[in-house]
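Visitor: no sequence on this one, just coordinates:
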């Protein structure tokens, strides 16, 4: 299966049809006033180019449907009118190059009224786009979200924008975000006119009550780095639908164990916890041209060569390079994705017996060492010879209870989405804690998880689907009930000569196609290790699926 087909098939599984249904169009206004622009232009353009390369290549629903970009200095300039982001990388790349080519030398007095005009012009351009460029296009959102990037003090810029926009029509403005890029530079004192504090002195004197807009406003402060700027832009990839909760988690009713004597009328109601779901990463399955070893590791098919003409003997094994040891307690599980693969010592018959025994002993020692030290190993996939510029994949190796390792894909910086969750060091309120503990006390507790106890109704679903997809099944059944088919007559479309050839081929024994079988080897004897913990499986065997559950 080609990489693109795999990506398209996985995209339908990763993204639901209702996901990303309320993504707003985006407007990015960049303050290129000097001398601050000379300190931020390289970082901002690199981060913007990285983000647009990712956003325009994602399969599935569009997360950034439309984008417009303005540059503001001594005048405002629309470098990019509203265009679709998905599949439009060439146009977006030229816009970034045009932004990068703006002058970086000299000094100008910042004019905040131009930022206000850029906001109003973007709203007007959006109305024009809906009315004339895309008439009848049912866009997911009727309002736009404007982000202003500036190295000037963000609080003063926000107050000036509020003061200038308070009497304007902001029905099409969904949210206004001012991002203050901090620049660590001491400008010469010979240029007092360029001081941000003097430029915004009247803005700082405004009372707190005047900071009001009909739309939602936000102020962010980021450092002047590529990673920080990428996080600001990647926040656009999150699902923006907020009309309803994403998930409802039900706990058993507190204080009472349900039994046969409890009537439905007197049965207490369960406790419902409403939750939202947030992605931790951009799934690599949404990206075309994934590497051989993964961009995802969800099945053994991902390890098979793409070309079926390549023989198994000439195929080169994948290479994983161990690059770092990690403490198990220092790895967050949210940075791992995909399904793990089981790694075990090879049993290839072409390897010499002594080499195989030495390999198995080394593998055993590796598993024992990293389990004893409570380590994870960080590994990197080595590119194939002659593959050119290839994408590196990183994985975590974890020792399991059996003589095996689990291979789990791990995130890289390019796929990371911002995640700033608050950490609470205080205990929850006593009344809420009592209710939750009473709910959880009703649950049955198992010391060991056994997936064989779980059923998903899959067999019935497959049977029903198979029957519905074969409309000629009823015809065959009616023939079997009414008149028995004469098995001595050849089927339609086949002659007696063809039938004789089939019978002749069936009576000929097949020739051996593989090498002669080697004599059976005696079983390997390994040194005894410390007692293993109880297994999660009911059956102790060599089946890969059973060991995967362990």
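Guide: Received it, and whenever you're ready, just let me know what you need. What you see is a predicted model; the values in this text were computed from it and never measured. Numbers count the residues shown, from 1 in each chain.
Visitor: CA only for contacts and neighbour counts going forward, please
Guide: OK.
Visitor: residue boundaries of the strands in the stretch 401-550 of the chain?
Guide: Using DSSP state E, counting those that start in this stretch, the strands of the stretch 401-550 of the chain run over 405-409.
Visitor: just the helices in it please.
Guide: Ranges of helices in the stretch 401-550 of the chain, per DSSP state H, counting those that start in this stretch, are 430-440, 458-468, 473-482, 496-507, 544-549.
Visitor: winner for burial among these?
Guide: With neighbours defined as mean count of other Cα atoms under 10 Å, those peak in mean count at helix 544-549, which reaches a mean of 15.
Visitor: All the helices of this structure, in order from the start?
Guide: Per DSSP state H, the chain carries helices over the ranges 3-14, 37-55, 89-100, 112-128, 154-165, 196-199, 201-204, 226-234, 353-372, 430-440, 458-468, 473-482, 496-507, 544-549.
Visitor: Rebuild those helices as JSON lines, extending it with distance to residue 25.
Guide: As requested, the helices of the chain are exported to JSON lines (distance: least, Cα to Cα, whole Å):
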{"stretch": "helix 3-14", "distance to residue 25": "22"}
{"stretch": "helix 37-55", "distance to residue 25": "13"}
{"stretch": "helix 89-100", "distance to residue 25": "15"}
{"stretch": "helix 112-128", "distance to residue 25": "9"}
{"stretch": "helix 154-165", "distance to residue 25": "20"}
{"stretch": "helix 196-199", "distance to residue 25": "31"}
{"stretch": "helix 201-204", "distance to residue 25": "29"}
{"stretch": "helix 226-234", "distance to residue 25": "13"}
{"stretch": "helix 353-372", "distance to residue 25": "49"}
{"stretch": "helix 430-440", "distance to residue 25": "40"}
{"stretch": "helix 458-468", "distance to residue 25": "40"}
{"stretch": "helix 473-482", "distance to residue 25": "51"}
{"stretch": "helix 496-507", "distance to residue 25": "65"}
{"stretch": "helix 544-549", "distance to residue 25": "44"}
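Visitor: try it against this one:
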């Protein structure tokens, strides 16, 4: 297997929120655990895509493809655009649900590597098509293998089956083992022996192994990680700690600038249709830190600057003065920085979190607006409060300034309320359930069902031909009369002794790859 250069920083492409990697999901189906996994997986995918297909603003997830591996590998869904394509993705999920009823067989040991190899061929074919048509190139692919088999066995199988395959265009190859709630059904062989330290380091460089609980919420959370900004080309924030009030000589002698990445805490309701805040515009430059996610700035733009003005006691700000969405600051993982600089930056960030917690302090910072360079007008600046946490992160929230404040009079409470009212309210409060913390994963707003209902029903020959025919079954097996493929996958070139793989791949993936758009226009396949 061609190793990806994990120690070099000059080989990875710039990844912006508007240019996310293509994603390939391979569902590794084994009996009898599939009956336990299938309902949760399908519901999680349904919920996730109802959200991902509806998001406005910069495109967080461009193309998606799905394979299943049973007794052989099969491309259930070729690479398709995610945004606005919920009906087609929903039909693909229906295919997975049908597999639960029909049953499946133990996968052949070559089927899983073949699915990876075939998906990689489709990716190369699609990228080649874009290059010949002067479109934006697809530079990287992320592959996720979802399995109930012991993850280390699957990693071994992939390492062996892909050892002669060039994976330089695969940004990440991930094996996710579904573990909770299915152990009693597992009929796999005993776990393999722990690899040596040298072997572990080699495997971790190429294949990431994770575990996942077999429940809907855990799977939803896993898929939602695909919506995060994947840019690693440049840090997002420069946090200047040196006060500007110091003399220039002192400031230059002790400059402290932390390089940070910005992460959303949750999705803005303004990015979704029909929600409470759905009327607000998502393409207006706000001139503050939230602009980093509301517009895709060119890579030549410098990082957003935050200058610390002063420190505050933790109780020194009223929550009613904060507004907008909160964001998370973490030490940058920018690949263009030297390893030593990355390590020093993370250590300084760690020390800042520790000191702020120890002192019980917050930081007040002024933000530099994001404005076009040709604009000579002096822009208004914004201010934010930075709060430490027990993790290696800082919470950033915008705070109001004098210009935004409205007058208000808030009378203080008198010493004691009337006794009758006090008894009534005390009794009412005693009847409430008391929780220690708020867990948003336990609070649902029916948003998934609302978004699913807003998508149009299948229209036209694309859906009626392509997906209605997929429901036809004969003798418990899939029919081969699939819709005509727009793009034929490249032939899988067999290595010595791999003739079986070539014939299997050709049979399993025939007529399944098509151009990821709603167009029916054909173009010649490239061989």
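Guide: Received, thanks. None of these values were measured; they are calculated from a predicted model.
Visitor: now what about the TM-score between them?
Guide: Overlay of the two chains. TM-score (TM-score structural alignment, normalised by the length of structure 2): 0.51; 323 aligned residues with a Cα RMSD of 5.1 Å.
Visitor: Can you check which of the helices of the stretch 401-550 of structure 1 gets nearest to residue 371 of structure 1?
Guide: Nearest to residue 371 of structure 1 among the helices of the stretch 401-550 of structure 1 is helix 544-549 (16.9 Å), distances taken as Cα to Cα.
Visitor: Relative to structure 2, what is the average displacement of that closest one?
Guide: Comparison of helix 544-549 of structure 1 with structure 2 after fitting gives an average deviation of 6.4 Å (mean Cα distance after the TM-score superposition for structure 1).
Visitor: Of the helices of the stretch 401-550 of structure 1, which is nearest residue 138 of structure 1?
Guide: Among the helices of the stretch 401-550 of structure 1, helix 458-468 sits nearest to residue 138 of structure 1 (Cα to Cα), with 34.2 Å.
Visitor: who touches that closest one?
Guide: Helix 458-468 of structure 1 is touched from outside by residue 473, with contacts defined as Cα atoms under 8 Å, 6 or more residues apart in numbering.
Visitor: The aligned partner of residue 94 of structure 1 in structure 2: neighbour count?
Guide: Counting by TM-score structural alignment, residue 94 of structure 1 corresponds to residue 91 in structure 2. When counting by other Cα atoms under 10 Å, one arrives at 20 neighbours for residue 91 of structure 2.
Visitor: OK, contacts around the nearest residue to residue 130 of structure 2 once chain neighbours are set aside?
Guide: For residue 130 of structure 2, ignoring the flanking residues on the chain, the nearest one in space by Cα to Cα, 6 or more residues apart in numbering is residue 137 at 5.9 Å. By Cα under 8 Å, 6+ apart, the contact set of residue 137 of structure 2 is 127, 130-131.
Visitor: how close does residue 137 of structure 2 sit to residue 77 of structure 2?
Guide: Distance, residue 137 of structure 2 to residue 77 of structure 2, by Cα to Cα, to the nearest Å: 21 Å.
Visitor: repeat for residue 506 of structure 2
Guide: Residue 506 of structure 2 is 16 Å from residue 77 of structure 2, by Cα to Cα.
Visitor: Repeat that for residue 343 of structure 2.
Guide: 42 Å.
Visitor: cool, and residue 142 of structure 2?
Guide: 16 Å.
Visitor: Now distance to residue 204 of structure 1 too, for the helices of the stretch 401-550 of structure 1, in TSV please.
Guide: TSV is the format used below for the helices of the stretch 401-550 of structure 1 (distance: least, Cα to Cα, whole Å):
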stretch	distance to residue 204 of structure 1
helix 430-440	43
helix 458-468	64
helix 473-482	79
helix 496-507	93
helix 544-549	61
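Visitor: out of the ones you listed, nearest to residue 232 of structure 1?
Guide: Nearest of those (Cα to Cα): helix 430-440, 35.1 Å.
Visitor: follow-up on the earlier one: point out the one among the helices of the stretch 401-550 of structure 1 that comes closest to residue 449 of structure 1.
Guide: Comparing the helices of the stretch 401-550 of structure 1 by Cα to Cα, helix 544-549 comes nearest, at 9.2 Å.
Visitor: distance between the closest one and the chain's centre?
Guide: 25 Å (Cα atoms, centre = their mean, to the nearest Å).
Visitor: Can you give me the neighbour number for the equivalent of residue 252 of structure 1 over in structure 2?
Guide: Taking TM-score structural alignment, residue 252 of structure 1 has residue 242 as its aligned residue in structure 2. Per other Cα under 10 Å, the neighbour tally for residue 242 of structure 2 reads 18.
Visitor: Report the separation between residue 242 of structure 2 and residue 48 of structure 2.
Guide: For residue 242 of structure 2, the distance to residue 48 of structure 2 - Cα to Cα - is 43 Å.
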